[in-house]
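1. Provided below are the primary sequence and the corresponding predicted coordinates.
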Amino acid sequence: MQLTDYEHGVVPLDQRKNWFSIAAVWVAIGIDLSGAFLGIELAAGMDFGSALAATMLGSLLLGLLAMCTAYVGASSGLSAAMISRAVFGKAGGAILALAISISLVGWFSVQAGFFGVNAQSAFSALTGFDIPVQVFVAVGGVLMVLTAFWGYRSINRLSALAVPLLLILLVVGVIVAFVTRGTDGLTAEVTPLFTFGGAVSLVMGIFILGVVLAPDMARWAKTPRQAMAAGFVGFFFGNSIILVVALLLARVLDQTDLMAMFFAISLGGAAVIVLILAQWTTNTTNVYSAGLAFSSISPKFRRRTVTAVLGAIGVLLGVLGAVDYFVPFILLIGTIIAPFGGVYLASFLAERRAARWAPGAAVARVESWAIAAWALGILAAFATTNPLDGPGFGWFTLTTISALDGLLVSFVAYLVLFGVRRMLSQNRTVTPDAPATEVAA
């Protein structure tokens, strides 16, 4: 089997994939247990109409942003970590690659925890035996790391198997729930726990890291246009499907445990198999991208070795209970990582023909202007986050969606700083014979 994933270079044309297969990977990533958990949380803390609207708006924004970030990945041929090197410089890119790796390992551990909790629930319902959740977390985490070890091709094959089964299960589950329980639960009153903007931020936060890291998959597309199509379909549908299904099932069945919902409508056995596949495809990609990011720090780091080490750390964190910090963690990811997407989008827009965007090109040690734009985006995201929704100050509001605020502010900040830098550079340029010419005149 081909083991290289071209982590330090460009994917050859004969290895590129069509848009549908790449979109399938992103749909498979989006249909996961963390999305189901968030859907259940929104169902318990918002009226159904508002929760549904927040889900669709957040997913639409993700799809549009993914079109942009996928275009950068497919056009440049670079992974997100190599893009960070081009934008932030060698040292700055290494710092960001480290931040991305840490975020992804943390997200991997949270997802492994979701897998363990639901696998334990299913196993107990099927057999009557109560095995510690840590066993399921460890076993599931190891399987996910093994798939990531083999690289994108294995992820692609797993997604091709999982997506049709996932869609069938979800559609059948909703139909059976409506037929057996009716729709009265959709109009039941709940105590409001989320603002609309906070809910949209959560919907985006659960997949915003995937949008920023879209180049990792988009660089496998045959053309930038195909990458954009895959990005929109993969992120809009991938993010919204599981959230909407979880919203519907939680309201109709009045349950807060996903596996219990499927067992309640006699689909427990099928759900066990299919949801295991769902979490497998999602979490494999987390540790895969973590390996790509960390290996970009130095050519001496091999992706497979790094993936194995980071995967082991993620499994350990999952066993120790990282899942308990789910909501704060996704909000923190959106606050810190989303502005990076704004910076590299602006950089590519302003300087796409610059030599540093070429694979393997020499770059400056640190691009302080880019780092400043990233910092401003992070500050904006914290400043616009309502303390009731997550870590933040609530000083003012922009779009009411803090993750999007950070990305937009960093995008604008980079373009402004780029203009200032270019103006200062032009002012420092003085032709040697200019003073002599003035004297002669």
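-> Arrived safely, thanks for sending.

2. When you work out contacts or count neighbours from here on, use the C-alpha atoms and nothing else.
-> Noted.

3. Go ahead and confirm residue 25 touches residue 162.
-> No - when contacts are counted by C-alpha atoms under 8 Å, residue 25 is not listed as touching residue 162 (9.4 Å).

4. shared neighbours, the two?
-> In terms of C-alpha atoms under 8 Å, 6 or more residues apart in numbering, residue 25 and residue 162 are both contacted by the residues residue 281.

5. Would you state the strands of the stretch 1-150 of the chain in chain order?
-> Using DSSP state E, counting those that start in this stretch, the stretch 1-150 of the chain contains no strands.

6. Can you point out the buried residues in the strand or helix carrying residue 346?
-> Assigned by DSSP states H and E, residue 346 belongs to helix 338-351. Neighbour counts over helix 338-351 (16 or more other C-alpha atoms under 10 Å) mark 338-348 as buried.

7. That one packs against which elements?
-> Packing partners of helix 338-351 (3 or more C-alpha pairs under 8 Å, 6 or more residues apart in numbering; DSSP states H and E): helix 48-76, helix 80-127, helix 196-212, helix 368-384, helix 402-428.

8. where does the first one sit relative to the chain's centre, distance-wise?
-> Between the mean C-alpha location of helix 48-76 and the chain-wide mean there is a distance of 11 Å, by C-alpha atoms, centre = their mean, to the nearest Å.

9. Equivalent analysis for the third one, please.
-> Between the centre of helix 196-212 and the centre of its chain there are 9 Å (C-alpha atoms, centre = their mean).

10. Against that first model, consider the following:
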Amino acid sequence: MAQAADNGNDYPLSEVPAGARKGLFSTSIMLFGFTFFTATMFAGGKIGMAFDFKTLIWAALIGNLLLGAYAAVLGLIACRSGLNSVLMGRFCFGEVGSKLSDMLLGFTQVGWYAWGTATMALALVKILGLPEGWTIPLMVLFGFGFCITAFVGYRGLDLLSRVAVPAMCVFLVWSLWLATGKVGGLDALLAIQPQESMSMNLAITMIFGTFVSGATQATNWTRFARNGRVAMLSSMVGFFFGNGLMIVTGAYGAIVYQQPDVVEVLVLQGLSMIAVMMLFLNLWTTQDNTIYNFAAAGCNLLRSERRKLITVVGAGIGTLLAIGGMYEMLIPFLILLGSIIPPIGGVIMADYFYGHKQRYPRLADVRLPKFNAVGLAAYFIGAFCAYVSPWVAPIVGILVGALAYVVLFQLRQLATRSAGTSRA
């Protein structure tokens, strides 16, 4: 087992052993780098165009606190069990049924990878004034280049985050300082009125939905945490502070410059080269994590330990989607994610805390059914309710999925006992 980890295999089909666990700094900076994502700043920019600064801060606090709490609970389960979400899916959805969650989670991650790849190529052509014909070759270059650290494994992701996160923090502080000077100080910022409109529910859905897929699969790293405290604290660092910083930064620039695109803001500030460096580091620290998530889902789907090969295949699929126009579909993609992904986490939490009484058996020691009808039905109920809900769809999906699992699990227990009594 230890040898598999040293080779960057990272236990794709089994529990992470005690000897491979990591401390708070390693896990936190990994998740912090993961949540440093241009799409999150873009979503923050859209929200910033629709709210005054005080209301924006409330939306960011609520949305990211909920996201951080969701990631922290899943992180605790991952740490205790040593399993990631796709492996936990075997317990709540069944050996074959778990392939549903593998495909859903894999699809969302390769979709994000495509968006990030297209964003980098298009922005570079625009900022540097390159010929349009360079766009597709750059997509291919970044599509495969971004996956290098994911190919290496946890060690590659960790090393990149340790270098990129401090650099990006410096760039962000610089940009915010220039924006504050441009608008005339905080008092002037607070006086700016929004030019567009958006409901608070939609704002929270966008904040939560932007990274709910990532939070659901952050178990790929929190399962390496040394203990439950490390897993939960690092989740909050990444998804409350990291994601929150991205939302507020994007919104800040949008309020001052009336421009939701953070790269455009940096260009307006006269920081074209900083914009290129920021975008490159920002996307790379998320892209490699994203394609790593895809590989984890792919390994479980195919029951294969060839994580590195699946990483490269995923990069190829993402590159093709980028060339096909994924860049234009961000907002519809976010809304879709807010409906179909959160119920997976809700069912996993209910299955662990209620169905398994906070203890999974070792995967190698248990024979699981092909389909877990309770878990699958609970997922579809949660996803449907999230899709039609006028309220915050991701929260509805999590709560309804978890509640449906508990109710259906209890009904199955009653039916089993009743059948046993009848036979007696």
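-> Sure, I can see it. Nothing here was measured: the structure is a model prediction, and the numbers come from that model.

11. Provide a list of residues in contact with the residue nearest to residue 136 of the first structure when sequence neighbours are not counted.
-> Sequence neighbours aside, residue 116 is the residue nearest to residue 136 of the first structure in space, at 4.6 Å (criterion: C-alpha to C-alpha, 6 or more residues apart in numbering). By C-alpha under 8 Å, 6+ apart, the contact list for residue 116 of the first structure reads 133-138, 140.

12. To which residue of the second structure is residue 55 of the first structure aligned?
-> Taking TM-score structural alignment, the alignment pairs residue 55 of the first structure with residue 60 from the second structure.

13. Its match: how many residues sit nearby?
-> The number of residues packed near residue 60 of the second structure is 26, by other C-alpha atoms under 10 Å.

14. picking that back up, figure out which of the helices and strands packed on helix 338-351 of the first structure is closest to residue 181 of the first structure.
-> Closest approach to residue 181 of the first structure among these is made by helix 48-76 (16.5 Å; C-alpha to C-alpha).

15. got a list of what the equivalent of residue 137 of the first structure over in the second structure touches?
-> Here residue 137 of the first structure is matched to residue 139 in the second structure, going by TM-score structural alignment. Residue 139 of the second structure makes contacts with 117-118, 120-121, 319, 322-323, as judged by C-alpha under 8 Å, 6+ apart.

16. same thing but 6 Å
-> 117-118, 121 (C-alpha atoms under 6 Å, 6 or more residues apart in numbering).

17. out of everything not next to it in sequence, what's closest to it?
-> residue 121 (5.4 Å).

18. how close does the helix or strand harbouring residue 180 of the second structure sit to the first structure?
-> Counting by DSSP H and E, the element that carries residue 180 of the second structure is helix 154-183. Mean deviation of helix 154-183 of the second structure from its aligned counterpart in the first structure after superposition (mean C-alpha distance after the TM-score superposition for the first structure): 1.3 Å.

19. which helices and strands does that helix pack with?
-> Counting contacts by 3 or more C-alpha pairs under 6 Å, 6 or more residues apart in numbering; DSSP states H and E, helix 154-183 of the second structure packs against helix 24-35.

20. In the first structure, what stretch matches the helix it packs on?
-> Going by TM-score structural alignment: helix 24-35 of the second structure matches residues 19-30.

21. try stretch 202-212 of the second structure
-> Using TM-score structural alignment, stretch 202-212 of the second structure corresponds to residues 198-208 of the first structure.

22. and the aligned residue in the second structure for residue 298 of the first structure, how many neighbours does it have?
-> Taking TM-score structural alignment, residue 298 of the first structure has residue 302 as its aligned residue in the second structure. If you count neighbours by other C-alpha under 10 Å, residue 302 of the second structure ends up with 12.

23. how about residue 217 of the first structure, what's its match in the second structure?
-> In the second structure, the residue paired with residue 217 of the first structure according to TM-score structural alignment is residue 221.

24. what's around the closest residue in space to its match that isn't next to it in sequence, how many residues?
-> Here the nearest residue to residue 221 of the second structure in space, its sequence neighbours aside, is residue 27; by C-alpha to C-alpha, 6+ apart that works out to 6.7 Å. Residues near residue 27 of the second structure, counting by other C-alpha under 10 Å, number 25.

25. Tell me how far residue 27 of the second structure lies from residue 42 of the second structure.
-> 26 Å (C-alpha to C-alpha, to the nearest Å).

26. If anything else comes up later, I'll come back, but that's it for now.
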